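**Student:** Sequence first, then the predicted structure, then my questions.
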Amino acid sequence: MSALILSLETSSPICSVALHRAGELVGQSELRLEKSHSSHVSVLTNQLLENTGHSLRDLAAVAVSDGPGSYTGLRIGAAAAKGLCFALDIPLLAVSTLQALAVQVAATTAQPECYLFCPMLDARRMEVYTALYMHTAETVLAPTPLILDEHSFAEQLAHHQLLCFGSGASKFQPLVEASSQVQFLTGVQPSAIAVGVLAHEAYQRQEFRDVAYYEPFYLKEVYTTTPKPRV
């Protein structure tokens, strides 16, 4: 029987889980509640397995959205995935959040070969986490933090049409209003379904992560502060 892979997507406010067998979707569930990941990712997983007639023992691997994205969300997803892999003694897979977003949009885009796909995740002020992909998911520009201005992607826009989407895309739109080379999609959120598609390919290539030492790809250092002592 083909490998059954559970995928977790917790990089955004949406908590999403999906099951794939041989790259084909078996079932998916998501919850759109802020700060719900830690208490609901296990519940969603168990419900999805039950609803599709499976158990944890049927899993061949667990995949997790690797980042970038919400620091807390990525930590929760990584902890849940690592816990399952350790307990079940199965491989861990990690899939780029930005690449999964690009695959998700390319799958529903007419004539996707005409575009470079540009996922953008909101960071601070005018900064986004972004990358560029072809419709085949091949990387054109590796994930990077980028402070947007009117010259962003000028080299690519000279030769390609860009399709921009994700939580940070609205920052870029006013800067390129005059360009016919850029189009925008709204309402695109990360989904475990796209993570599962890429996870199947990674599983076939045996691109497994070390369960003990895996850390999400935050892209930038996470800064923490120590509260000042009360006087």
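**Tutor:** Cool, the structure landed. Residues are numbered from 1 along each chain as shown.
**Student:** CA atoms for contacts and neighbours, from now on please.
**Tutor:** Will do.
**Student:** list the contacts for the residue sitting nearest the centre point of the chain?
**Tutor:** Compute the mean C-alpha point of the chain, and by C-alpha atoms, centre = their mean the closest residue is residue 97, 2.3 Å away. Contacts here follow C-alpha atoms under 8 Å, 6 or more residues apart in numbering; on that basis residue 97 touches 11, 65-69, 190, 195.
**Student:** what's around the nearest residue to it once chain neighbours are set aside, how many residues?
**Tutor:** Computed as C-alpha to C-alpha, 6 or more residues apart in numbering, the closest residue to residue 97 that is not its neighbour in sequence is residue 67, at 4.9 Å. Counted with other C-alpha atoms under 10 Å, residues neighbouring residue 67 total 28.
**Student:** How about the secondary structure of residue 67?
**Tutor:** With DSSP: H, G, I helix; E, B strand; the rest coil as the basis, residue 67 sits in coil.
**Student:** okay, now the one to match up with it:
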Amino acid sequence: MMAYILNIETATKNCSVSVAKDGETIVCREMAEQGYSHAEKLHVFIEEVLREADLKFRDLAAIAVSQGPGSYTGLRIGVSAAKGLAFALGIPLIAVDTLAVLAAQAKVSDGIIIPMIDARRMEVYSAIFDVNLHKIREVQAEIVTENSFSELNSKIYFVGDCLEKCKTVLLKENFFFLDEIIYPSANEMSELSDVSYKKNDMVDVAYFEPYYLKDFMIATKSN
């Protein structure tokens, strides 16, 4: 039986929504703006993707949402909408790792991928993935210096919204910056959410909380 999943990605400045059938994006709507317009845009995009895909809310098998790390405001808006829809429709909620969504845009065949989300100053939120999107290192908040990732000798592909500042200190010859990949997108969520759906990997609608950037930072610094 085919599964239609609505994917919501609001962890960064990109407000992004897709509807997918069996892991393939049918329609995607997104807009990245300096001022967060997620509150105004999100529900409009949800209605637009469903209308364009000729689907009704009742046709959806699940709602997927980007779980962070990311912007407090963006995550709160996306997760609130996703939880509300999942609850109202009586369908499962799937949480997708924001950094995996970002890494999935890097179509490389060798080396490793390091997606990074800008925090402040030289601080970033990053994880490390192999080319098959298996996570090699969990999410961390870290301050990028000239020694960051220096223990890694394979090709490293960096993606995210903080590459310009990171280029000033990450100078090793095996470091490559994929400048065109800036924000996570609901387009890449489609495959990831479908995998979770087929594995029955859901979260509790009532109790699910995202990785808020602020909480994440405090937790990291208290170690």
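**Tutor:** Sure thing, it's come through. Treat the numbers as computed from the prediction; the structure is a model and nothing was measured.
**Student:** Could I get the TM-score for this pair?
**Tutor:** The TM-score (TM-score structural alignment, normalised by the length of the second structure) is 0.92; 216 aligned residues with a C-alpha RMSD of 1.6 Å.
**Student:** Tell me the buried residues within the contacts of residue 97 of the first structure.
**Tutor:** With burial judged by 16 or more other C-alpha atoms under 10 Å, the buried subset of these is 11, 65-69, 190, 195.
**Student:** quick check, nearest of the residues you listed to residue 32 of the first structure?
**Tutor:** Sorting these by distance to residue 32 of the first structure puts residue 190 at the head of the list, at 11.5 Å, by C-alpha to C-alpha.
**Student:** can you list contacts of the helix ranked longest in the second structure?
**Tutor:** Among all segments of the second structure classified by DSSP state H, the helix with the greatest residue count is helix 72-89. Taking contacts as C-alpha under 8 Å, 6+ apart, the residues outside helix 72-89 of the second structure that touch it are 8-13, 36, 38-39, 42, 57-58, 62-68, 92-93, 205-206, 209-210, 212-214.
**Student:** Show me the helices in the second structure, by range?
**Tutor:** Counting by DSSP H, the helices of the second structure are 38-52, 72-89, 98-103, 163-167, 186-198, 213-221.
**Student:** Looking at these, spot the one closest to residue 148 of the second structure.
**Tutor:** Between residue 148 of the second structure and these, the tightest spacing by C-alpha to C-alpha is seen for helix 163-167, at 10.0 Å.
**Student:** so what's the spatially closest residue to residue 18 of the first structure that is not a sequence neighbour up against?
**Tutor:** Leaving aside its sequence neighbours, residue 18 of the first structure sits nearest to residue 28 (C-alpha to C-alpha, 6+ apart; 4.1 Å). When contacts are counted by C-alpha under 8 Å, 6+ apart, residue 28 of the first structure is found next to 16-19, 48, 192-193.
**Student:** Let's see that with 10 Å instead.
**Tutor:** With contact taken as C-alpha atoms under 10 Å, 6 or more residues apart in numbering, residue 28 of the first structure is in contact with 6-7, 16-20, 44-45, 48-49, 51-52, 191-193.
**Student:** if we can go back for a sec, how much space separates the counterpart of the residue nearest to the centre of the first structure in the second structure from residue 41 of the second structure?
**Tutor:** Structural alignment (TM-score structural alignment) places residue 97 of the first structure against residue 98 in the second structure. Shown here: residue 98 of the second structure relative to residue 41 of the second structure, a distance of 19 Å by C-alpha to C-alpha, to the nearest Å.
**Student:** In ChimeraX, how would I select the buried members of the contacts of helix 72-89 of the second structure?
**Tutor:** Of the contacts of helix 72-89 of the second structure, the buried ones can be selected in ChimeraX as follows, counting by 16+ other C-alpha under 10 Å:
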select :8,9,10,11,12,13,36,38,39,42,57,62,63,64,65,66,67,68,92,93,205,209,210,212,213
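**Student:** which ones among the contacts of helix 72-89 of the second structure are found in strands?
**Tutor:** The strands in this structure, assigned by DSSP state E, contain 8-9, 62-66, 93 from the contacts of helix 72-89 of the second structure.
**Student:** Give me the distance between the two termini of stretch 62-72 of the second structure.
**Tutor:** The straight-line separation of the ends of stretch 62-72 of the second structure (C-alpha to C-alpha) is 24 Å.
**Student:** With stretch 88-97 of the second structure instead?
**Tutor:** End-to-end distance of stretch 88-97 of the second structure: 24 Å, with C-alpha to C-alpha as the criterion.
**Student:** Residue 152 of the second structure: which of the ones in strands among the contacts of helix 72-89 of the second structure is nearest?
**Tutor:** Checking those one by one against residue 152 of the second structure (C-alpha to C-alpha), the nearest turns out to be residue 66, at 27.9 Å.
**Student:** Tabulate the buried ones among the contacts of residue 97 of the first structure in JSON lines, adding columns for distance to residue 84 of the first structure.
**Tutor:** Compiled in JSON lines, those are given as follows (distance: C-alpha to C-alpha, whole Å):
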{"residue": "11", "distance to residue 84 of the first structure": "18"}
{"residue": "65", "distance to residue 84 of the first structure": "15"}
{"residue": "66", "distance to residue 84 of the first structure": "16"}
{"residue": "67", "distance to residue 84 of the first structure": "19"}
{"residue": "68", "distance to residue 84 of the first structure": "22"}
{"residue": "69", "distance to residue 84 of the first structure": "22"}
{"residue": "190", "distance to residue 84 of the first structure": "22"}
{"residue": "195", "distance to residue 84 of the first structure": "17"}
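**Student:** rewinding a little: deepest-packed of the helices of the second structure, please.
**Tutor:** With neighbours defined as mean count of other C-alpha atoms under 10 Å, the helices of the second structure peak in mean count at helix 98-103, which reaches a mean of 27.
**Student:** Counting neighbours, what do you get for residue 121 of the first structure?
**Tutor:** Counted with other C-alpha under 10 Å, the neighbours of residue 121 of the first structure add up to 25.
**Student:** residue in the second structure matching it?
**Tutor:** With TM-score structural alignment as the criterion, residue 121 of the first structure matches residue 117.
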